[in-house]
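*Asks:* Sequence and computational prediction follow.
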Amino acid sequence: MQYRYLGNSGFKISEITYGNWLTHASQVENDQAIACVKAALEVGITTFDTADVYANTGAESVLGEALKGERRAGLEILTKVFGATGPKQHNDVGLSRKHLFDSIDGSLTRLQTDYVDVYQAHRFDFFTPLEETMQAFADLVRMGKVRYVGVSEWTADQLRAGAALAKDLGFQLISNQPEYSALWRVIESEIVPTSKELGISQVVFSPIAQGVLTGKYVPGADLPAGSRATDEKGGAGSIQRWLRDDVLTGVQQLQPIAKELHLSMAQLAVAWVLQNQNVAAAIVGASRPEQVRDNAGASGVQIPEESMNRIDAAIGGVVERDPARTAERSPKQREA
């Protein structure tokens, strides 16, 4: 396993990061989830990403139990705040000072730790003054409950405004967590250049495009039994956009590239995002320990330029690149 600095800081994370969106306390039984975390530790993954909204706080609890007894200083734990959890009352959402302070205490209890390494604003809050949010983050850092601050799915302009306020308050934003894969490249034209300028790294999710880039979904064929595309608990809805025949046909053309590089299709997909030097880590999820081990094999892989060009030739026509898609991720009205 290789490790990369996160943003303009001295803090390193494993370039393959284990995440539990859609799995822990949802799609995967707790004993299997714990087995996946143990497999991650065995292959050198030290960074774990979660959020309070995953399984309505359940995912944090499962991760905390799975990591209990491990040396805390040898782990990097990332969680997020924004969405409503619990009873979902009027102050249970957003990036207000009240919600941040209430949420961090709940997350620390569930994760069974005194601090989180990176506390991330899960979305941009259009209803709370950014000054209030950044002051609250600064105070949590000074209280020792948070080591570093990051965000998720913020636009380039939002990153710039947040970074400026953070600097004035004596800390820095060091990470952004966007969706990024060979099929979803919306961060490349605006967010990555801005992040490089500001000293912010990407910690990317869905590098395998919800499993589509493994090649297991074949155009014209029935969906594989037990796959995410058939899971009505949440996975099926998020993967639908990739199940078009033109996308699946292009993905099948990646099979010989992966074979020539002695990689699985999943490893090829994860290694692809790690070729971007602004990416500090690729978040991988898993329902079985063997998936964790396979994904970890992407660490340290260098894909030749010729192979990168062939990947573009195979799927370039179905890639989403519109930078405006990021702005769509932050809600323009309150959940509660």
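*Replies:* On my side now, so go ahead.
*Asks:* C-alpha from now on. contacts and neighbour counts both.
*Replies:* OK.
*Asks:* contacting residues for the spatially most central residue of the chain?
*Replies:* The C-alpha lying nearest the average C-alpha coordinate of the chain belongs to residue 205 (Cα atoms, centre = their mean; 3.3 Å). Applying Cα atoms under 8 Å, 6 or more residues apart in numbering to residue 205 gives the contacts 177, 178, 179, 180, 282, 283, 284.
*Asks:* any idea how far the nearest residue to the second one once chain neighbours are set aside lies from residue 306?
*Replies:* So the one you mean is residue 178. Excluding the flanking residues, the one nearest residue 178 by Cα to Cα, 6 or more residues apart in numbering is residue 153, at 4.8 Å. Here the distance between residue 153 and residue 306 works out to 31 Å (Cα to Cα, to the nearest Å).
*Asks:* who's in contact with stretch 257-270?
*Replies:* Here stretch 257-270 makes contact (Cα under 8 Å, 6+ apart) with 181-182, 207-208, 211, 213-215, 254-255, 282, 294-298, 303, 307, 310-311.
*Asks:* go on, stretch 91-111?
*Replies:* Counting by Cα under 8 Å, 6+ apart, 52, 57, 60-61, 63-65, 79, 81-86, 114-116, 121, 124-125, 127-128, 132-133, 136-137, 140, 145, 334-336 sit against stretch 91-111.
*Asks:* Next up, a structure to set beside the first:
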Amino acid sequence: MEYRRLGASGLKVPALSFGAGTFGGRGPLFGAWGTTDAREARHLVDICLENGVTMFDTADVYSDGASEEVLGQAIKGRRDEVILSTKSGLPMGDGPNDAGSSRLRLIRACEDALRRLGTDYIDLFQLHAFDAGTPIEEVLSTLDGLVQAGKVRYLGVSNFAGWQLMKSLAIAERRNHQRYVAHQVYYSLLGRDYEWDLMPLGLDQGVGAVVWSPLGWGRLTGQVRRGQPLPAQSRLHRTADYGPPVQDDDLFRVVDVLDEIAQGTGRAIPQIALNWLLQRPTVSSVVIGARNEAQLRQNLGAVGWTLTPAQMARLDAASTRTAPYPHFPYHRQEGFARLNPPVVGSADRPAARSGGAGRHVPQNVR
């Protein structure tokens, strides 16, 4: 397993991490994701550790805390072998202080996560969403206090807009608080919006991407095919409306290319889609999920090999979408492009970016 630095921090994380959203199985959404109990979870954790996948990601809102509880039971007795990542901020009840990032909420959420996970510290604690109702200064001072108290090691966010993340980083630097080193984001061959603002920000500020739903909300598993109905076992029957929308034409254009590369390489479609992500700038770790051993072992096959430049270019072309304003002039007009070269160049390969704060993601380490 390849290990990479998490953003500009000193923490090394595996290129693939395991998402515990399938653990617990409470509620309409998470019940559709999976109903893995503690016994099966421990078996999946065993397989992960055998293959160098040492980071496990969850959230308090997953199955109303049950995901954290099951994960805690699955790692019992081997806490020092794993990196625990969890998130908080989304509603956990109907009370006025049951959601958001206030000092009261974050301290309580951290204590609850520690109890459910059966540990006295969290390696990566992330805000699940931006809270527009709480001053950023209050959020950052609270998180800094959790780090100083030894309850949290590193800080991150998830699903932030570019201005929200940049403003938070600027305030943290001005007040000498701990900075966010990770941004858990949606990024896949079916959703490349991350590249327009958040990827350049990550490069400039040293914020590593931890990618969620890398298979496009389950659409790049190889089971969704042109002209065929959804398989009866597909979770998309129950979860499609919860996830990122995808037009059928865009989906099948990507699947067609994945299919051709799969036939030429002998690799499974999910492995190819994951390998593409692992070659993108700023990506520190890609979160894979699995409801059973077969799914997990297939996803683990995404590492240890590399798509060729020609294969990457084909996937890039199939998944490219029209840039939103104000980005499209920089991609279509030479004058704009000369002033602000894209992070992903004309051949969609990583390009150097200069200027800014000079905080760049270090080279990957093994």
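*Replies:* Structure's in. What do you need? These figures come from a predicted structure and were not determined experimentally.
*Asks:* Quantify their similarity with the TM-score.
*Replies:* TM-score of the superposed chains, computed with TM-score structural alignment, normalised by the length of structure 1, equals 0.88; 317 aligned residues with a Cα RMSD of 2.0 Å.
*Asks:* Filter the contacts of stretch 91-111 of structure 1 down to just the ones in strands.
*Replies:* 79, 81, 116, 121 (DSSP state E).
*Asks:* what's the burial count for residue 153 of structure 1?
*Replies:* Residue 153 of structure 1: 25 surrounding residues under other Cα atoms under 10 Å.
*Asks:* doesn't it fall inside a helix?
*Replies:* No: counting by DSSP: H, G, I helix; E, B strand; the rest coil, residue 153 of structure 1 falls outside a helix, being coil.
*Asks:* show me the contacts for the equivalent of it over in structure 2.
*Replies:* The alignment partner of residue 153 of structure 1 in structure 2, by TM-score structural alignment, is residue 159. By Cα under 8 Å, 6+ apart, the contact list for residue 159 of structure 2 reads 128, 129, 130, 183, 184, 185, 186.
*Asks:* how about TSV for these, with neighbour count added?
*Replies:* As requested, those are exported to TSV (neighbours: other Cα atoms under 10 Å):
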residue	neighbour count
128	23
129	18
130	19
183	29
184	26
185	22
186	23
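*Asks:* mapped onto structure 1, which of those residues are still contacts?
*Replies:* Among the contacts of residue 159 of structure 2, the ones whose aligned partners also touch in structure 1 (both residues aligned by TM-score structural alignment, their matches' Cα atoms under 8 Å) are 128, 129, 130, 183, 184, 185, 186.
*Asks:* residues contacting the aligned residue in structure 1 for residue 49 of structure 2?
*Replies:* The equivalent of residue 49 of structure 2 in structure 1 is residue 41 (alignment by TM-score structural alignment). Residues counted as contacts of residue 41 of structure 1 (Cα under 8 Å, 6+ apart): none.
*Asks:* Mind picking the two most distant members of the ones in strands among the contacts of stretch 91-111 of structure 1?
*Replies:* Taking Cα to Cα as the measure, these span a maximum distance of 13.2 Å, between 116 and 121.
*Asks:* neighbour count winner among these two?
*Replies:* residue 121 (27 against 24).
*Asks:* Map that one across to structure 2 for me.
*Replies:* Match for residue 121 of structure 1 (TM-score structural alignment): residue 127.
*Asks:* Its match and residue 154 touch, don't they?
*Replies:* No: counting by Cα atoms under 8 Å, residue 127 of structure 2 does not reach residue 154; the two are 11.7 Å apart.
*Asks:* What are the boundaries of the strands in the stretch 201-336 of structure 1?
*Replies:* Residue ranges of the strands in the stretch 201-336 of structure 1, as given by DSSP state E, counting those that start in this stretch, are 201-204, 279-284.
*Asks:* thinking again about what came up before, dump the ones in strands among the contacts of stretch 91-111 of structure 1 to CSV, plus distance to residue 191 of structure 1.
*Replies:* Shown next, in CSV, are those (distance: Cα to Cα, whole Å):
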residue, distance to residue 191 of structure 1
79, 21
81, 21
116, 25
121, 16
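*Asks:* What is the burial count for residue 280 of structure 1?
*Replies:* Residue 280 of structure 1: 27 neighbours (other Cα under 10 Å).
*Asks:* ok, it - contacts?
*Replies:* By Cα under 8 Å, 6+ apart, the contact list for residue 280 of structure 1 reads 4, 5, 6, 7, 13, 15, 201, 202, 203, 274.
*Asks:* what's the neighbour count on the closest residue to the second one other than its chain neighbours?
*Replies:* Right, the one you point to is residue 5 of structure 1. Spatially, and ignoring its direct neighbours in sequence, residue 5 of structure 1 is nearest to residue 12 (4.3 Å; Cα to Cα, 6+ apart). By other Cα under 10 Å, 17 other residues sit near residue 12 of structure 1.
*Asks:* how close does residue 12 of structure 1 sit to residue 18 of structure 1?
*Replies:* Residue 12 of structure 1 is 15 Å from residue 18 of structure 1, by Cα to Cα.
*Asks:* And for the counterpart of residue 314 of structure 1 in structure 2, the neighbour number?
*Replies:* By TM-score structural alignment, residue 314 of structure 1 lines up with residue 318 in structure 2. Using other Cα under 10 Å, residue 318 of structure 2 has 20 neighbouring residues.
*Asks:* got a list of what the residue lying closest to residue 318 of structure 2 once chain neighbours are set aside touches?
*Replies:* Leaving aside its sequence neighbours, residue 318 of structure 2 sits nearest to residue 254 (Cα to Cα, 6+ apart; 5.4 Å). Going by Cα under 8 Å, 6+ apart, residue 254 of structure 2 touches 189, 190, 315, 318, 319.
*Asks:* Save the residues you listed as CSV, and put in distance to residue 198 of structure 2 too.
*Replies:* Listed next are those as CSV, based on distance: Cα to Cα, whole Å:
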residue, distance to residue 198 of structure 2
189, 16
190, 17
315, 21
318, 21
319, 18
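*Asks:* For the stretch 201-350 of structure 2, just list every one of the helices.
*Replies:* 236-239, 248-265, 269-278, 293-300, 309-319, 328-332, 334-339 (DSSP state H, counting those that start in this stretch).
*Asks:* Need the winner for burial among those helices.
*Replies:* Greatest average neighbour count among the helices of the stretch 201-350 of structure 2 goes to helix 269-278 (a mean of 23), per mean count of other Cα atoms under 10 Å.
*Asks:* Counterpart of residue 264 of structure 2 over in structure 1?
*Replies:* Taking TM-score structural alignment as the criterion, the aligned counterpart of residue 264 of structure 2 in structure 1 is residue 260.
*Asks:* Return the distance of stretch 23-41 of structure 1 from the chain's centre.
*Replies:* Here stretch 23-41 of structure 1 is found 17 Å from its chain centre; the criterion is Cα atoms, centre = their mean, to the nearest Å.
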